[in-house]
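Enquirer: got a predicted structure plus its sequence, pasted below:
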Amino acid sequence: MSRYARITGTGSCLPPRQLSNADMVELLAQRQIETSDEWIVERTGIRSRHFVDDGVFASDLGVQAARQALKAAGVDAADIDLIIVATSTPDMVFPSTAAIIQHKLGVAGCPVFDVQAVCSGFIYALTVADAMIKAGTATRALVIGAEVFSRLLDFNDRTTCVLFGDGAGAVVLEVSDTPGILATDIHADGKHVGILCVPGHVSGGQILGDPLLKMDGQAVFKLAVGVLEDAARAVLAKAGRTEADIDWLIPHQANIRIMAGTARKLKLPMDKVVVTVDRHGNTSAASIPLALDHAVRAGQVKPGQTLLLEGVGGGFTWGAVLVDF
């Protein structure tokens, strides 16, 4: 029997504190930095985002999203034999956030690890989990994207601090004799490290370098649309499908202009694109599973539909996954 991996449950978690653009304008005004709701919306499509409170970590958001996904799939945490967490904002240097989530779920024994590919992290993690299920080393995986990007933001830089938010999304991936994940395609080009990074690290009890997010927005935009189109066409070719087979495009929720540009290149109308960036901002590795869960619970995404998931992130990393849901 052929082994395939299918998504059987989705879940998500947003911290309760929501900041509108007006809240961000007020916050930046305290630092004598000017911005406006119009400026933010025009350039990004973002109207609000969620920030964690002090003492809340990526694992706290991730475990709530995981519990929702487990409930939706109708399985217990003890049934999971693989946990992969995509995050760039782990609770600790080590151990992995996946290990912390495993403990918070009250289970032990199965392999757990984090994947660090920034905003492409969920695509990378889903690709790894799919491969492990197909290889027979896992039968039921929990794949989570969880981020607390608010702690990396430079609130003296209006071009970046208005973009990001906190949240988590999760899926349960189970072995099946019918295809679910149809094809995956992941890539990276390290020469672009400098266009999106947090150039700091811990050494000898001190932070060396700059621990706040830096981004060359124009460079990221130019790269993103091209590589997203390439990855989308690659997974369609691998699966023997065409753009006409896509029911929903669920992209990384970075910027509405990047999302619209990708949709145009694939000849998809915007009413086939799941959009949550306006309410959530850019939640990095959490954005795709968050958007997926939102669309499932809103009744947009239905069983039997074909979904194209794709993302780009610092590294520079990018990739896509084609799914029969």
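Expert: Sure thing, it's come through. Numbering: from 1, shown residues only.

Enquirer: only C-alpha atoms for contact and neighbour calcs from this point on.
Expert: OK.

Enquirer: ok, then the element right after the host helix or strand of I144?
Expert: Using DSSP states H and E, I144 sits in strand 140-148. Next along the chain after strand 140-148, taking DSSP H and E as the criterion, comes helix 158-161.

Enquirer: show me the contacts for the residue nearest to V312 when sequence neighbours are not counted.
Expert: In this structure, V312 finds its nearest non-sequential neighbour in W318, 4.1 Å apart by Cα to Cα, 6 or more residues apart in numbering. Neighbouring residues of W318 by Cα atoms under 8 Å, 6 or more residues apart in numbering: 120, 186-188, 227-228, 231, 310-312.

Enquirer: in helices, which of the residues you listed fall?
Expert: Of the contacts of W318, the ones assigned to helices by DSSP state H are 227-228, 231.

Enquirer: how about those in a markdown table, adding distance to E243?
Expert: As requested, the ones in helices among the contacts of W318 are exported to a markdown table (distance: Cα to Cα, whole Å):
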| residue | distance to E243 |
| --- | --- |
| V227 | 16 |
| L228 | 14 |
| A231 | 12 |
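
Enquirer: alright, now check it against this:
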Amino acid sequence: MTAAVVTGVGGWVPPRVVTNAEVAARLDTTEEWIATRTGVRTRHWVEPGTSTVDMAVMAGERALKSAGVTEVGAVVLATTTPDRLCPASAPEVAARLGLGPVAAFDVGAVCAGFVYALAVSAGLIGARVAESVLVIGADTFSSILDPTDRGTAMIFGDGAGAFVLRAGDCAELGALGPFDLGSDGELADLIMIPGGGSRDPAPETSDRYFAMQGKATFQHAVRRMATSSQAVLEARGWRADDVDWLVGHQANRRILDALADAVDLPRERLISNIDRVGNTSAASIPLAIADALAPDPTSSGGPLAPGDNVLLTAFGGGLAWGSTALRWPAVGQA
């Protein structure tokens, strides 16, 4: 049975670092309160003129270099912040990367977008529509945040992360699967941008901002990611003890800790970079992995090693959630 195998990883964040001190001054709070509540100490925001496509291209270039390839059969971009409502952003990303007239489209599942995009890409490979796929998660959340909203302005950052997938064998290192995906549209109002779509194409200023009901979102995020993770573990034939690393959507440090507890994993097995980059939505899982692979000046490298059992899980607006697993291949970030 044909599997989608991870063969390249890349990540990119804009150079501008936004500290808790800068955010706290605007929200009438303290640096430590933000860090304690969210786990975030810094995040990266784009400068004017930098867009989601720009970041996606940077991450895509690095992933292609990591994979040692210059061509793929398709590009799938997970994003909530496309450069325009129409057309999709993925074709422009493909063109700027010099990939030619390949299939290219966007996936919208908010913070669960990258796992959804991986599943879609695995389907393309399994159906032999494409022999390889560049999968990117990229979001410019600073463009949709209300700077006065304490519930969102302190959490989110901008960034992009990418995987290159190729057709391979299910027994290979890097083979993704199985997948577990789910949604609950009855709770769409927990995470949303009220205006800007066909229901309200000309919103008031406040309605164009991202809004989230934090307490309810916390509860659903932990429960849905834990249940989805357990479904993947059971289908894969793994126990919790078999998991070397859990890479959850970097929503909030307290959510990540509660997720590890719910899956019965030591918190030390969490891969997390939320303290440095914040919640980067669809980019968070590939960015966390890219950071884990990046050379560290104080050590010989990141925690991921070939053969490690890795569980990926995410939760976002929709509501939408999803999980998958793999044994890490001999792949590093370029």
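Expert: Done, it's in. The structure presented is a predicted model; accordingly, all values stated were derived computationally and were not measured.

Enquirer: picking that back up, show me which of the contacts of W318 of structure 1 are buried.
Expert: Taking 16 or more other Cα atoms under 10 Å as the criterion, what is buried in these is 120, 186, 188, 227-228, 231, 310-312.

Enquirer: wait, a helix at V5 of structure 2?
Expert: No - assignment of V5 of structure 2 by DSSP: H, G, I helix; E, B strand; the rest coil gives strand, placing it outside any helix.

Enquirer: next one: the residue nearest to it when sequence neighbours are not counted from H44 of structure 2, what distance?
Expert: Using Cα to Cα, 6+ apart and skipping residues adjacent in sequence, the residue nearest V5 of structure 2 is A175, 4.1 Å away. Separation of A175 of structure 2 from H44 of structure 2 (Cα to Cα, to the nearest Å): 31 Å.

Enquirer: so stretch 142-157 of structure 2 corresponds to what in structure 1?
Expert: Aligned by TM-score structural alignment, stretch 142-157 of structure 2 falls on residues 150-165 of structure 1.

Enquirer: what are the buried residues along that stretch?
Expert: So for stretch 150-165 of structure 1, counting by 16+ other Cα under 10 Å, buried means 150-155, 158-165.

Enquirer: report how many residues lie close to A216 of structure 2.
Expert: When neighbours are counted by other Cα atoms under 10 Å, A216 of structure 2 registers 12.

Enquirer: next, the contact list for the aligned partner of it in structure 1, please.
Expert: Matched by TM-score structural alignment, A216 of structure 2 corresponds to A219 in structure 1. Contacts of A219 of structure 1 were listed using Cα under 8 Å, 6+ apart, and they are I195.

Enquirer: hang on, the earlier thing: surely the residue nearest to V5 of structure 2 touches M1?
Expert: No - counting by Cα atoms under 8 Å, A175 of structure 2 stays clear of M1, with 11.1 Å between them.

Enquirer: shared neighbours of those two, anything?
Expert: With Cα under 8 Å, 6+ apart as the test, A175 of structure 2 and M1 both reach D169.

Enquirer: now, which of the contacts of W318 of structure 1 sits nearest T137 of structure 1?
Expert: Nearest to T137 of structure 1 among these is I186, at 20.9 Å by Cα to Cα.

Enquirer: that closest one corresponds to which position in structure 2?
Expert: Superposed on structure 2 with TM-score structural alignment, I186 of structure 1 falls opposite L181.

Enquirer: do the same with I133 of structure 1
Expert: I133 of structure 1 maps onto I125 in structure 2, by TM-score structural alignment.

Enquirer: all strands for the stretch 1-150 of structure 2, in order.
Expert: 2-12, 17-19, 42-44, 74-78, 103-107, 132-140 (DSSP state E, counting those that start in this stretch).

Enquirer: could you tell me where the third one falls in structure 1?
Expert: Strand 42-44 of structure 2 lines up with residues 48-50 of structure 1 when matched by TM-score structural alignment.

Enquirer: that stretch against structure 2, how far on average?
Expert: Compared with structure 2 after the fit, stretch 48-50 of structure 1 shows a mean deviation of 0.5 Å (mean Cα distance after the TM-score superposition for structure 1).

Enquirer: centre of the chain to that stretch, how far?
Expert: Between the centre of stretch 48-50 of structure 1 and the centre of its chain there are 15 Å (Cα atoms, centre = their mean, to the nearest Å).

Enquirer: ok, and what's touching that stretch?
Expert: Outside stretch 48-50 of structure 1, the residues touching it (Cα under 8 Å, 6+ apart) are 14-21, 164-167, 278-281.

Enquirer: repeat for stretch 92-111 of structure 2
Expert: Under Cα under 8 Å, 6+ apart, the answer for stretch 92-111 of structure 2 is 53-54, 56-57, 60-61, 70-80, 88-91, 113, 116-117, 249, 281-284, 314-318, 320.

Enquirer: what sits against the residue sitting nearest the centre point of structure 1?
Expert: The central residue of structure 1, meaning the one whose C-alpha is nearest the mean C-alpha position (Cα atoms, centre = their mean), is A285 at 2.7 Å. The contact partners of A285 of structure 1, by Cα under 8 Å, 6+ apart, come to 86-88, 117-122, 145-147.

Enquirer: which of those residues count as buried?
Expert: Neighbour counting over those (16+ other Cα under 10 Å) leaves 86-88, 117-122, 145-147 as the buried ones.

Enquirer: assign a three-state SS to the residue opposite A237 of structure 1 in structure 2 once aligned, would you?
Expert: Alignment note: A237 of structure 1 maps to E234 in structure 2; criterion TM-score structural alignment. Three-state call for E234 of structure 2 (three-state DSSP): helix.

Enquirer: gap between E234 of structure 2 and S143 of structure 2?
Expert: Counting by Cα to Cα, the gap between E234 of structure 2 and S143 of structure 2 amounts to 40 Å.

Enquirer: check contacts around the counterpart of V85 of structure 1 in structure 2.
Expert: In structure 2, V85 of structure 1 lines up with L77, judged by TM-score structural alignment. Contacts for L77 of structure 2 (Cα under 8 Å, 6+ apart) come out as 89-90, 104-107, 117, 135-138.

Enquirer: picking up where we left off before, higher neighbour count, A175 and H44 of structure 2?
Expert: A175 (25 against 22).
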